[in-house]
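Visitor: Show me how the following folds:
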Amino acid sequence: MQPVHYDLAVITIIPGSSTAMTPFRSIAVFYHVARTQSVTAASEYLHVTPSAVSQQLRSLEEQIGTTLIVRSGRTVRLTEAGERYFELIAEDIEHIIKVTDQLRGTQAPTRLTIRATPTIATKWLLPRLDDFLTRFPGLEVRIDGSNEPTDFSRERVDIEIRHGTGRWTGLNVQPLVSERFLPVCSPSLAEAGSLCAADIIDYRLIHSVKAQIQWRTWFNRAGIKDEGFLRNLYFDRSHMSVDAAALGMGIALESNLMMSQEVLGAKLVIPVRNPPVMEICTQWLVCPHQSLRLPHVRHFIDWISEVARQWHQEQSKLFRQT
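Guide: Got it, this is the predicted structure:
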């Protein structure tokens, strides 16, 4: 959605009384503040000053007769009345903006901005994204590949696929996929099922340093005493670990989320017989609670949740012998 200017026209809504007139400008300002959870972000989006935004908010609260927003540090928080009001007006405001742009001949597609780590974006999301674009051709999608967690009060990101524990307060957080961590290597290095767990120590170990399950934990689960690793290769990006393993540079402990395509293509195999089962949810859908009321955000959540369910079914078949 492109920045929209409301300076020239004021639409009045008359709820049953000729003297009760609420300017659309104030309602639109409230909508953008509630959506971004920031007076500053809303002011930048609307190309007005933060003080002008605050003035419009005060005017609207006076007209309605209740507090809609309270400040909390750099961010703002909707009151219970503000939550309810935003829920009621969000779709109508978006429709008005769209129709106005149509009449002016400047309609731009609604933009959905998704943040994900470069590995998730490249290895998992991108191969499936065409289906989403086909289903929602009116959406303009931007993928923001970053390992930094989104500050939704300052950044124009609608939803994030976040790696971590899932414990982030003040945000809507829901699990996306569970990952199964397995040792993998090129078939030129070791054939599938040709090794026992203890044999791995004789090979170069590829470490993905930001993964939530590391080789030390895997060896402990396998019942192998940790005597230190003598041959190691470290990467701070999982996709680099996967690629290095596929090139025959060693054995990587990687998530099936990152390397299932390479396993399907026979570029990687699981060299260990009966490896320990280590599964954990590390990928989460994260967004402000207010964003759940935006149609394009709901469309993406519904779509990617269905994709995740299908992926889990495919993985159960692909790795059923491990």
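
Visitor: drop to CA atoms for contacts and neighbour counts, all remaining ones
Guide: Will do.

Visitor: Residues touching the helix or strand containing residue 310, excluding its own?
Guide: Using DSSP states H and E, residue 310 falls within helix 295-318. Outside helix 295-318, the residues that touch it by CA atoms under 8 Å, 6 or more residues apart in numbering are 91, 110, 112, 132, 139, 158-159, 176-177, 256, 260, 264, 285, 291-292.

Visitor: to compare against the first, here's another:
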Amino acid sequence: MSQLPPLLWLQAFESAARTLSFTAAGLELGVTQAAISQRIRLLEDRLGQKLFVRHPRSLTLTPAGQAWLPSIHDAFSRISEGTSEVFGATSERPVTLRATPIIQQSWLAPRLVALHRQKPHILLRLVSAIWPDDFGPEGADIEIRYGRGEWSGLEMLPLGDEQLLPVCSPALAGTLAAPEDLAGHTLLHAVGFGVGWPGWLQAAGVPHLEADCLSLSCDNQVMTLALASQGGGVALTHRRLLDQREDLVAPFDIDVPSDERFWLVRPSKRQVRVEANEVWEWLSSSL
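Guide: The predicted model follows:
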């Protein structure tokens, strides 16, 4: 069993061999043409033989590829038949929705509850990602990303402008009457944001106060807000996210605009399934 190539490589070969196109295989499997090409190259390296002859505008199978393809077809057919026999035949496939954990908790969760009540026939699969690289080449039917929108090959809708402001527990907020009162307290940093504490302190008129504060950094906003809610310091968050929290308050009504924002995105060239389009339209209507 350990000698078998990874299933993703075999899927790429089967689809590309059937369509004689890396681009068509990518559309079928929901990944980029480059991802298919890479998987085929890794598969050929593993097997020690070329499977395709790459022409300028087309593909053909090598003799080895032609000889191997029937076995791959038979293997996938047996897997499909066995799955239907054990679990029942079904053509349903969930709509994969990928988002950062913080937007899942705050913005997405109530909308998905309403979606499920009105459209219970749609199967959903929710996947978490923090950084843009985490979204990866595999893709999802729909994603919610955070950034400046500088991604190619995607249809994008902004969730709106973003402003960041400090938040903390109600008890700690009671001791903070002005930005100067942050001195001696812990500033909770979520790394990777274009606008952070230096930008907010500048806007609040106390740019040098950071030197008088303690510091704690996390790689995601979920953790900074969790620490802030427990009295562990003061975090920056998006104003839209504060509306969904009862355990956090804003001690100052001073915010700073960000050129980054949350985006609803989906691949622009992939054929869209009916269910995935229903989810897209539902989320788009709530922007």
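
Visitor: farthest-separated two in the contacts of helix 295-318 of structure 1?
Guide: 91 and 264 (42.6 Å; CA to CA).

Visitor: Tell me which residue of structure 1 matches up with residue 65 of structure 2.
Guide: Using TM-score structural alignment, residue 65 of structure 2 lacks an equivalent in structure 1.

Visitor: List the residues that contact residue 65 of structure 2.
Guide: Going by CA under 8 Å, 6+ apart, residue 65 of structure 2 touches 17, 50, 51, 52.

Visitor: One more: residue 264 of structure 1?
Guide: residue 318.

Visitor: So which of the contacts of residue 65 of structure 2 is surrounded by the most neighbours?
Guide: Top of the contacts of residue 65 of structure 2 by neighbour number is residue 51, holding 23 neighbours under the definition other CA atoms under 10 Å.

Visitor: separation between that residue and residue 77 of structure 2?
Guide: 21 Å (CA to CA, to the nearest Å).

Visitor: roughly how far out does the lengthiest helix in structure 2 sit from the chain middle?
Guide: Once structure 2 is assigned using DSSP state H, the helix that runs over the most residues is helix 63-87. Relative to its chain's centre, helix 63-87 of structure 2 lies at 32 Å (CA atoms, centre = their mean, to the nearest Å).

Visitor: What's the first helix or strand after it?
Guide: Sequence-wise, the next helix or strand downstream of helix 63-87 of structure 2 (DSSP H and E) is strand 95-99.

Visitor: helices and strands around that next one, which ones?
Guide: For strand 95-99 of structure 2, the elements it packs on are strand 124-128, strand 142-147, judged by 3 or more CA pairs under 8 Å, 6 or more residues apart in numbering; DSSP states H and E.

Visitor: can you list those in CSV and add mean neighbour count and distance to residue 178 of structure 2?
Guide: Shown next, in CSV, are these (neighbours: other CA atoms under 10 Å; distance: least, CA to CA, whole Å):
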stretch, mean neighbour count, distance to residue 178 of structure 2
strand 124-128, 15, 37
strand 142-147, 22, 30
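
Visitor: Strands along the stretch 101-250 of structure 2, start to end?
Guide: 124-128, 142-147, 154-158, 162-167, 186-190, 214-218, 234-238 (DSSP state E, counting those that start in this stretch).

Visitor: quick revisit: for the helix holding residue 310 of structure 1, which positions count as buried?
Guide: Across helix 295-318 of structure 1, burial judged by 16 or more other CA atoms under 10 Å covers 296, 297, 300, 301, 304, 305, 307, 315.

Visitor: out of these, who's nearest residue 195 of structure 1?
Guide: Proximity of the buried residues of helix 295-318 of structure 1 to residue 195 of structure 1 was ranked by CA to CA; the top entry is residue 315 with 22.4 Å.

Visitor: What lines up with that closest one in structure 2?
Guide: With TM-score structural alignment as the criterion, residue 315 of structure 1 pairs with nothing.

Visitor: cool, residue 132 of structure 1 as well?
Guide: Match for residue 132 of structure 1 (TM-score structural alignment): residue 115.

Visitor: Give me the contacts around stretch 89-108 of structure 2.
Guide: So stretch 89-108 of structure 2 is contacted by 83-84, 122-131, 135, 140-146, 221-222, 241, 244-245, 275-276 (CA under 8 Å, 6+ apart).

Visitor: How far does that stretch stretch from one end to the other?
Guide: 31 Å.

Visitor: what's stretch 142-154 of structure 2 aligned against in structure 1?
Guide: Per the alignment by TM-score structural alignment, stretch 142-154 of structure 2 matches residues 159-171 in structure 1.

Visitor: Ends of the matching stretch, what's the gap?
Guide: Terminal residues of stretch 159-171 of structure 1 lie 11 Å apart, using CA to CA.

Visitor: of the contacts of helix 295-318 of structure 1, closest to residue 210 of structure 1?
Guide: Nearest to residue 210 of structure 1 out of these is residue 256 (CA to CA; 15.4 Å).

Visitor: which ones are touching the closest one?
Guide: Residue 256 of structure 1 neighbours (CA under 8 Å, 6+ apart): 179, 180, 181, 182, 315.

Visitor: what about structure 2, which of those residues hold up?
Guide: Of those, the ones still in contact in structure 2 (both residues aligned by TM-score structural alignment, their matches' CA atoms under 8 Å) are 179, 180, 181, 182.

Visitor: Grab the nearest non-local neighbour of the second one.
Guide: Setting aside the residues directly before and after it, residue 180 of structure 1 is nearest to residue 279 in space (CA to CA, 6 or more residues apart in numbering), at 4.3 Å.

Visitor: swap in the third one?
Guide: Using CA to CA, 6+ apart and skipping the chain neighbours, the partner closest in space to residue 181 of structure 1 is residue 255 (4.3 Å).

Visitor: Distance check, residue 214 of structure 2 against residue 30 of structure 2.
Guide: 46 Å.

Visitor: Looking at the two, which has the bigger crowd around it?
Guide: Using other CA under 10 Å, the more surrounded residue of residue 214 of structure 2 and residue 30 is residue 30, with 19 against 14.

Visitor: Could you double-check that that one lies in contact with residue 136?
Guide: No - look at residue 30 of structure 2 against residue 136 with CA atoms under 8 Å: they stay out of range, at 11.8 Å.

Visitor: The closest residue to residue 165 of structure 2 other than its chain neighbours and residue 114 of structure 2, how far apart?
Guide: Among residues not flanking residue 165 of structure 2 along the chain, residue 255 sits closest, at 4.5 Å (CA to CA, 6+ apart). Residue 255 of structure 2 is 31 Å from residue 114 of structure 2, where distance means CA to CA.
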